[in-house]
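In: give me a model of this one.
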Amino acid sequence: MLSTAERYDWFRKQYARFADSYCLTLVGELTLDEAIQRIGGENPQAVPGPLVVHGLPAEVVAELPGDLGPVFERLETERVVAVTQLPGWVLLVEWGGDFLGREGAVRLSRGTTLVAHGNEQSGAHFLWMQDGAVQLAFDPAHAGLRTGEKADSLVQIMAEVGFVLEAGGHRAGPHDPAASLALADFLTGLRLGPSVLHEAVYVCVTPTE
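Out: The predicted structure follows:
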């Protein structure tokens, strides 16, 4: 059954601060170590899910046990990527937008499939790549304007999951990632539930490539 934006309403409700400035990248058929190697990840640190996807008040951060306070500060202030293994896919999580960029996506997608979407101050984005080639790329707020080798192959699916496809059409109000999550669900076959991001254990690295 096709997931629609309604199925992913929980994302903005549960992760409101993260949803305003994030990038989620799914890469198929790679191990966690292989993904970290492809982005030149350095200074690995194990990070519990709540620190990755929740914005915590300063007074709560100050009372975190052990070394978790500095880890949260690193997530908040440095250019880092949090990586975790999911069934058949590696998930890379970025705060504050898309640090890896298109070149990073090309490296990650070499020989496999990559699906990424995010939201930042300059706008939202959705990207589907296979072996370094862009299959579909668009701004979710203007989904009628698409590029890529298969730019028009998913028009019906995009409409069904909740995108506005009329040229120049866009949704009013803040960008809602729900439709992007639903399209990523369709392309990867990986259905994220409300607890997946929270309960995962991540490896936080600094990308150098």
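In: from now on I want contacts and neighbour counts done on CA atoms only, so please keep to that.
Out: Noted.
In: wait, Asp98 touches Cys23, no?
Out: Yes. Using C-alpha atoms under 8 Å, Asp98 is in contact with Cys23, at 5.6 Å.
In: now the common contact residues for those two.
Out: Common contact partners of Asp98 and Cys23 (C-alpha atoms under 8 Å, 6 or more residues apart in numbering): Gly118.
In: now the strands for this protein?
Out: 22-28, 42-48, 81-86, 89-95, 113-120, 123-130, 133-138, 146-147, 201-206 (DSSP state E).
In: and the fifth one, what's buried?
Out: Read it as strand 113-120. Thr113, Leu114, Val115, Ala116, His117, Gly118, Asn119, Glu120 (16 or more other C-alpha atoms under 10 Å).
In: for the strands of the chain, give me a markdown table that also has distance to Arg7.
Out: Output for the strands of the chain, formatted as a markdown table (distance: least, C-alpha to C-alpha, whole Å):
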| stretch | distance to Arg7 |
| --- | --- |
| strand 22-28 | 17 |
| strand 42-48 | 25 |
| strand 81-86 | 20 |
| strand 89-95 | 20 |
| strand 113-120 | 17 |
| strand 123-130 | 18 |
| strand 133-138 | 21 |
| strand 146-147 | 24 |
| strand 201-206 | 24 |
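In: where's the residue nearest to Glu76 when sequence neighbours are not counted relative to Gly55, distance?
Out: The shortest distance from Glu76 to any non-neighbouring residue, by C-alpha to C-alpha, 6 or more residues apart in numbering, is to Trp95 (7.6 Å). Separation of Trp95 from Gly55 (C-alpha to C-alpha, to the nearest Å) stands at 10 Å.
In: would you do the same for the sequence below? I want to compare the two.
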Amino acid sequence: MLDDLPMVAVSADDYAWFTEQYAEIAGTCRLTLVRGRTPTEVLEQLGGSAQASPIGVRHLTEQLTPATARFAAAAAFDGWTLLVEPDRAPASESDARSSGDSESDTRASRDDEPDARASRQLSRETVLVAHSAESFLWARDGEILLQFDPADPTHRTGTDPNTLTPALNRLGFDTGEPTTAGSTDSDAGWGDAARHRERSLALAEQLTGVRITLEALEAATFSCATLPTHDEPGHPAPAGIPSAQSVAAQSVAGQSAAEARRPSARPERWDEEYDAPAEDDDWSDPDTDEPDGDTDDREWPRLLSKVRRAFT
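Out: So this is what the prediction gives:
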């Protein structure tokens, strides 16, 4: 698969201008490159209705706010379309692991995120690279090849998560493997959010061959659209992207099924685990017992039960 990639010479330093000049977009937006699609085709495939006139990148920050989470803008770049939209941050994989989810559960959860579903849809019969502050995704023909959190690239999912490991190491991502002498980033595995974003931009260029420069970005004109919420009348979700209502219904059904399988609770008795001795039982050992204190030995089982309940 690496034979199909441009494999251009690029480093994170090449995109330091982006996090400096466009810090707001870098911190809050998701950038997607789709090969062989026009901006209009991409927006229409997402169910968007184009607005009257295109705008320049300097005006995007006025539109891309949390209040306009379904706003998107697209521009042509060297045979690809650059899509810019507010980032709907996914739950991080570290959060999923801390909650006790297995690796397969985490992968399934990521695959079911709205952005992942939209990326699979947009990548059908083509190639797509998308990245935000908390996610990097590479997809081809409806299949997610690689997905990871730029701040935690040791945990990568997708059908081909290891092919790009040498490129990740070279760009300074901490993959958990020894970096080679050819690494172009001296602080491999460390750095702030801006550095992670610069690495993601460099990796996107590595995969697409599309170099986004300050001059090219400021010269681009973006077609804008308001995307449906997938629950609005007359705006069904694109194929493969379930509506919020259907997702909610599935969630309720899943919870009901889980509750049905859960055994009924029964009152807990402390003496099931700590049997109180009979009054005529002598369970003390005069050779080893400590001198009597303020608490009678026969009260210890009850006290232990209270302590156990306090911490459960």
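In: what is the aligned counterpart of Val81 of structure 1 in structure 2?
Out: Taking TM-score structural alignment, the alignment pairs Val81 of structure 1 with Ala72 from structure 2.
In: can you tell me which residues contact that match?
Out: By C-alpha under 8 Å, 6+ apart, the contact list for Ala72 of structure 2 reads Leu43, Leu64, Leu83, Val84, Glu85, Pro86, Cys224, Ala225, Thr226, Leu227.
In: Arg74 of structure 1 versus the residue nearest to Glu76 of structure 1, what's the distance?
Out: From Trp95 of structure 1 to Arg74 of structure 1 the distance is 11 Å (C-alpha to C-alpha).
In: and Thr208 of structure 1, by the same measure?
Out: 16 Å.
In: can you check Glu94 of structure 1 too?
Out: 12 Å.
In: joint contacts of these two?
Out: Common neighbours of Glu94 of structure 1 and Arg74 (C-alpha under 8 Å, 6+ apart) are Val80.
In: neighbour count: the two, which is higher?
Out: When neighbours are counted by other C-alpha atoms under 10 Å, Glu94 of structure 1 and Arg74 differ, and Glu94 comes out ahead with 24 against 15.
In: map the more buried one onto structure 2.
Out: Under TM-score structural alignment, Glu94 of structure 1 pairs with Glu85 in structure 2.
In: is it correct that that match is in contact with Leu64?
Out: Yes. If you go by C-alpha under 8 Å, Glu85 of structure 2 and Leu64 touch, sitting 6.7 Å apart.
In: what do the two both touch?
Out: Counting by C-alpha under 8 Å, 6+ apart, the residues touching both Glu85 of structure 2 and Leu64 are Cys29, Phe71, Ala72.
In: and which of these is nearest to Asp152 of structure 2?
Out: When those are compared for distance to Asp152 of structure 2 (C-alpha to C-alpha), Cys29 wins out at 18.9 Å.
In: what about the equivalent of that closest one over in structure 1, how many neighbours?
Out: With TM-score structural alignment defining the correspondence, Cys29 of structure 2 maps onto Tyr22 in structure 1. Other residues lying near Tyr22 of structure 1 total 21 when counted by other C-alpha under 10 Å.
In: now do the one 5 residues further on
Out: With neighbours defined by other C-alpha under 10 Å, the count for Val27 of structure 1 comes to 27.
In: likewise for the one 4 residues further on?
Out: Applying the criterion other C-alpha under 10 Å, we find 16 residues in the vicinity of Thr31 of structure 1.
In: just Asn43 of structure 1 next, same as before
Out: Asn43 of structure 1: 10 neighbours (other C-alpha under 10 Å).
In: cool, Leu60 of structure 2 as well?
Out: Neighbours of Leu60 of structure 2 (other C-alpha under 10 Å): 19.
In: return the distance of it relative to Gln21 of structure 2.
Out: According to C-alpha to C-alpha, Leu60 of structure 2 and Gln21 of structure 2 sit 13 Å apart.
In: over which residues of structure 2 does stretch 180-199 of structure 1 lie when aligned?
Out: The alignment of stretch 180-199 of structure 1 onto structure 2 (TM-score structural alignment) covers residues 200-219.
In: run through the helices of structure 1 in chain order.
Out: Here structure 1 has its helices, by DSSP state H, at 10-14, 16-19, 32-38, 49-53, 58-62, 68-77, 101-109, 155-161, 178-188, 196-199.
In: most tightly packed of those helices?
Out: Of all the helices of structure 1, helix 178-188 has the most neighbours on average by mean count of other C-alpha atoms under 10 Å, namely a mean of 22.
In: packing partners of that one?
Out: Applying 3 or more C-alpha pairs under 8 Å, 6 or more residues apart in numbering; DSSP states H and E, we find helix 178-188 of structure 1 packed against strand 113-120, helix 155-161.
In: would you mind getting the angle between that helix and strand 89-95?
Out: 160 degrees (axes from the mean of the first three to the mean of the last three C-alpha atoms, to 10 degrees).
In: average offset of helix 178-188 of structure 1 relative to structure 2?
Out: Its matched residues in structure 2 lie on average 0.5 Å from helix 178-188 of structure 1 after superposition (mean C-alpha distance after the TM-score superposition for structure 1).
In: hang on, Val10 of structure 2 packs against Thr208?
Out: No. Using C-alpha under 8 Å, Val10 of structure 2 is not in contact with Thr208, being 11.8 Å away.
In: on that earlier part again, just so I know, which of the helices of structure 1 lies nearest Gly88 of structure 1?
Out: helix 178-188 (9.1 Å).
In: and the equivalent of Arg110 of structure 1 over in structure 2, how many neighbours?
Out: The equivalent of Arg110 of structure 1 in structure 2 is Arg124 (alignment by TM-score structural alignment). Arg124 of structure 2: 14 surrounding residues under other C-alpha under 10 Å.
In: cool, thanks, talk later.
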